[in-house]
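Chemist: sequence and predicted structure, then a few things I'm wondering about:
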Amino acid sequence: MDPFRGLFVKLDQNKDGLISLDELHEEMRKHGILSADGKVQNIINLYDKNKDGLLDYKEFLSYMMDREKKWKIYFNDLDKNKCGVIDQEDIICLFKELGVVISKPNAKKIIQMMDKDSSMTVDWGEFLHHIILNPVDNIGELVLSWKHNLVFDVGESRAMPIEFPEEASGFGAWRTFVLAAGLSDAVSRTVTAPIDRLKTQLQVSGSKTLSRGFQEMRAGGLRSMWQGNAVNVLKGTPQSTLQCLIYAQMKVYTQNRSQETLTVQQRFGLGCISGAVAHAVFYPLEVLKVRLNLQQAGTYQGVTACARSIYRQESLSSFYRGFKPSILCMIPYAGVECAVHQSIMSWARSNPAYNSDSKLFFFSFVAFASGQMSSYPLAVIRTQQQAQAYSSGSQSASGVYSGLIGIYERNGFRGFYNGMGASFVRAVPCALINYTLTTKFESVFSSMES
């Protein structure tokens, strides 16, 4: 009982003999547990017998005893060879049962989260210390919390880096990831579609002000603000998934060969390759999105009509118009974002002072901004070339170099970053929606799988 009494005293920060929701939640954040608000409230609701919104020691002890009894059973299940401890092989076996291939360096990181005596094994006492204030209810949710406390790498085509749930090989694991990430991605793209369309107009026309851009969008009615959103969703989600798959397979291969975590240079290289390949596969849909964004209301009756018009009136090669600056844009963007994102997040998550939702979101935005700044002029060239043969007001940009010169002559240095403000404005709500919904959906689908 003494360890629980000591924990109770530690949690009772104002020394009133009671634990409040805020005190319990603050301690859980120190353990690296994010978005636990609903679960903490549920704990209070279940064990607060006198309904005063607080836990006294007797109520707290009841919660601790239930947790200990429940997780002792789970610990014995995790200990495959029944030696009384959990090691790296047990972690790898657990992930394999869930349809996920995890590299040995990441299995080692999970053990190190719990290992207090540097033995590279976890006994029952260490496991209980790790789990006792984690409000997860089952093994599936525990694995999910491990994945979110490790740093998993990113894909470009969303507005901000996504958290990828490690190298999934089983159908169940991939179904969980694709459903969670795909649904949240579709919602975030749809909500922010008007801002994305405005960004495209500014990239093509350059000299337009924000107000003029909104006026032109408003001329087509409310519905026109979502022109091109369907193809944007159709392109974005599978491209993100493909990029993550390529990156993950290369990552696990590299780590298993070196038996070490990736360096910044390796993350940059893998991000460049995975981003370039996925982008090349889905590039024709990017061209369709730009054409639909720039059309006058009613020009095209849907995605199929737009594709048919390009093929008949231009040529098949038009579906890859602007591909050269686009791929040159993608390579530094994906590489910089991967390298900066994982490096910053690894540092932040190892420091409890920076391990909060708001600060992690800020660090993700820094990574996104770094990728944008490094490649945005090429993105402007790409969009202008995609718009050629359609928008008479756009300037010709037959080559990357001539396109850069033309932008500078017309609009100066500022022209290289036309629409970037709208891109940053879109990124904030887009990332918040992605972060919130992906976590929620993944938790729901993982619980259903369990």
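Modeler: Now that the structure is in, tell me what you want to look at.

Chemist: from here on, contacts and neighbour counts on C-alpha atoms
Modeler: Fine.

Chemist: in which helix or strand does the residue nearest to Glu442 when sequence neighbours are not counted reside?
Modeler: Residue nearest to Glu442 in three dimensions, not counting chain neighbours: Ala180, with 5.1 Å by CA to CA, 6 or more residues apart in numbering. Element membership for Ala180 (DSSP states H and E) is helix 171-191.

Chemist: who touches that helix?
Modeler: The contact list for helix 171-191 (CA atoms under 8 Å, 6 or more residues apart in numbering) reads 98-100, 158, 164-165, 168, 226, 229, 232-233, 236-237, 241, 429-431, 433-434, 437-442, 445-446, 449.

Chemist: could you do stretch 388-398 as well?
Modeler: Contacts of stretch 388-398 (CA under 8 Å, 6+ apart): Val204, Ser205, Arg291, Leu294, Ile381, Gln384, Gln385, Ala387, Gly403, Gly406.

Chemist: dropping in the other structure now:
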Amino acid sequence: MRDLMIYGTSLDPDQERRYAELFQQLDLNKDGRVDISELRTGLAACGLHRREAEEIVLESDINHDGLLDFDEFSQYLRAHEKRLRIMFHSLDHNNDGQIDVGEIQHSLHKLGVEVTMEQASRILQSMDRDGTMTIDWNEWRDHFLFNPFHNMQEIAHYWKHSHMFDIGEQLTVPDEFSEQERKSGLVWRQLVAGAMAGAVSRTGTAPLDRLKVFLQVHGATSRGINLWTGLRGMVHEGGVFSLWRGNGINVLKIAPESAIKFMAYEQIKWLIRGSKEGGNLRVQERFIAGSLAGATAQTIIYPMEVLKTRLTLRKTGQYSGMADCARQILKTEGVKAFYRGYLPNTMGIIPYAGIDLAVYETLKNAWLQRYCVESADPGVLVLLGCGTISSTCGQLASYPLALIRTRMQAQGDKIYIYNTSRKHSQGSTVSNRPR
């Protein structure tokens, strides 16, 4: 067996044997080199994602040919094991060669991440192959060998977001952020990214949202209108761009709503937490804080919700813009009109947030326990699926209140009803003013 030299020192026989076995497993076409595709396939079997493969190649591909030979592969593993051993010793406070639950909890506390013993146990169990509830060096090394972390801060961030703080509807029940993450600007970057993603998604689904509002408001008078005839009637009445009526203010309210909700959540969290400085909230407390923060944000931006409904339902030429719509409502209906439907809207936050959170956590934890024995990260697609199902359940539970809210918001307006007959495309206008 050849004597492989790395950083001026040779690999011991056991290391070279392990590295050779790993290399052979990854080298699917047996050409003596591992490309990015082979590495992705191998890491996917370990529950890791394509970004890990790209980071490993970027860090270890010395000659920049996009391929890893055995020397480059072994050099990377040797350097990475050295980093992992340093991190292992930083966790092993009593130097007994084992990491227990208390040491994980203490180390995360020093990094500004507060976890309960139960949460620390879940972290440990994801690495504990022999069921001893302790982690030795071999278990630690094998678990993180192809996870390109460089320090404990990165591992703590990984644990934090893959074990206990992933919430499907983050705007309803906001995520927990450490002091370091706040100072680094991560919080606001996530809010901005969420606002941009929300703007794109709302714009893409705006025609369907407008049709939904139309059907909610008209009820029995909308019989015979389906998806196709409804959209066709909108186009006949106001052209293709009429499908996006009300989308401008719907996108505009994302930023203030998200910012107000986050700031309100932080203040409410401080009141609930009290003297437990630095501690994170339990799931039940986060649900309460998230619901109250959502109600606070809705109270402040609710007039924009009313404007969105009125602009969505308007016929061509009824309003010249957002300001004109607000002026006409204020002139003819008064200030109270801007808060029509506020009570059912606020009441709907509780069942939506509660069911969304409960279903999401249940599905995610069930998946982790059944399928993710060696990995704490269920993967993006699994989290997306859990979020979709939980959000759908929350929407179904709160939909009756949303229906009442929308009808109340539309009261007092003259609303255009599309005639679905092929002989008529002009429709008619009815008054929705309460009598």
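Modeler: Done, it's in. Keep in mind the model is a prediction, meaning the values are calculated, not measured.

Chemist: any chance you could compute the TM-score here?
Modeler: After superposition, the two chains reach a TM-score (TM-score structural alignment, normalised by the length of the second structure) of 0.70; 386 aligned residues with a CA RMSD of 4.4 Å.

Chemist: following the helix holding Ala180 of the first structure, which helix or strand shows up next?
Modeler: Moving toward the C-terminus from helix 171-191 of the first structure, the next element (DSSP H and E) is helix 193-205.

Chemist: counting contacts, what elements does that next one pack onto?
Modeler: On a contact count with 3 or more CA pairs under 8 Å, 6 or more residues apart in numbering; DSSP states H and E, helix 193-205 of the first structure meets helix 210-219, helix 264-294, helix 357-387, helix 420-449.

Chemist: any chance of JSON lines for those helices, columns distance to Val187 of the first structure and mean neighbour count?
Modeler: Shown next, in JSON lines, are those (distance: least, CA to CA, whole Å; neighbours: other CA atoms under 10 Å):
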{"stretch": "helix 210-219", "distance to Val187 of the first structure": "21", "mean neighbour count": "15"}
{"stretch": "helix 264-294", "distance to Val187 of the first structure": "17", "mean neighbour count": "22"}
{"stretch": "helix 357-387", "distance to Val187 of the first structure": "19", "mean neighbour count": "21"}
{"stretch": "helix 420-449", "distance to Val187 of the first structure": "8", "mean neighbour count": "18"}
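
Chemist: among those helices, which is nearest Leu128 of the first structure?
Modeler: Evaluated over those, closeness to Leu128 of the first structure peaks at helix 420-449, with 21.6 Å, by CA to CA.

Chemist: could you check the angle that closest one makes with helix 357-387?
Modeler: Helix 420-449 of the first structure runs at 120 degrees relative to helix 357-387, counting by axes from the mean of the first three to the mean of the last three CA atoms, to 10 degrees.

Chemist: quick one: helix 420-449 of the first structure to helix 171-191, angle?
Modeler: 150 degrees.

Chemist: now the residue nearest to the spatial centre of the first structure, what's its secondary structure?
Modeler: Central residue of the first structure (CA atoms, centre = their mean): Ile162, 1.4 Å from the mean position. With DSSP: H, G, I helix; E, B strand; the rest coil as the basis, Ile162 of the first structure sits in coil.

Chemist: Ser242 of the second structure pairs with which position in the first structure?
Modeler: Taking TM-score structural alignment for the superposition, Ser242 of the second structure sits opposite Ser224 in the first structure.

Chemist: contacting residues around that match?
Modeler: Met217, Arg218, Ala297.

Chemist: Asn134 of the first structure versus the residue nearest to the centre of the first structure, what's the distance?
Modeler: The gap separating Ile162 of the first structure from Asn134 of the first structure is 23 Å, by CA to CA, to the nearest Å.

Chemist: do Ile433 of the first structure as well
Modeler: From Ile433 of the first structure to Asn134 of the first structure the distance is 24 Å (CA to CA).

Chemist: what's around the aligned residue in the second structure for the residue nearest to Glu442 of the first structure, how many residues?
Modeler: Matched to the second structure by TM-score structural alignment, Ala180 of the first structure sits across from Ala193. Residues contacting Ala193 of the second structure under the criterion other CA atoms under 10 Å number 12.

Chemist: again with Ala326 of the second structure
Modeler: 19.

Chemist: mind listing what it touches?
Modeler: Contacts for Ala326 of the second structure (CA under 8 Å, 6+ apart) come out as Leu307.
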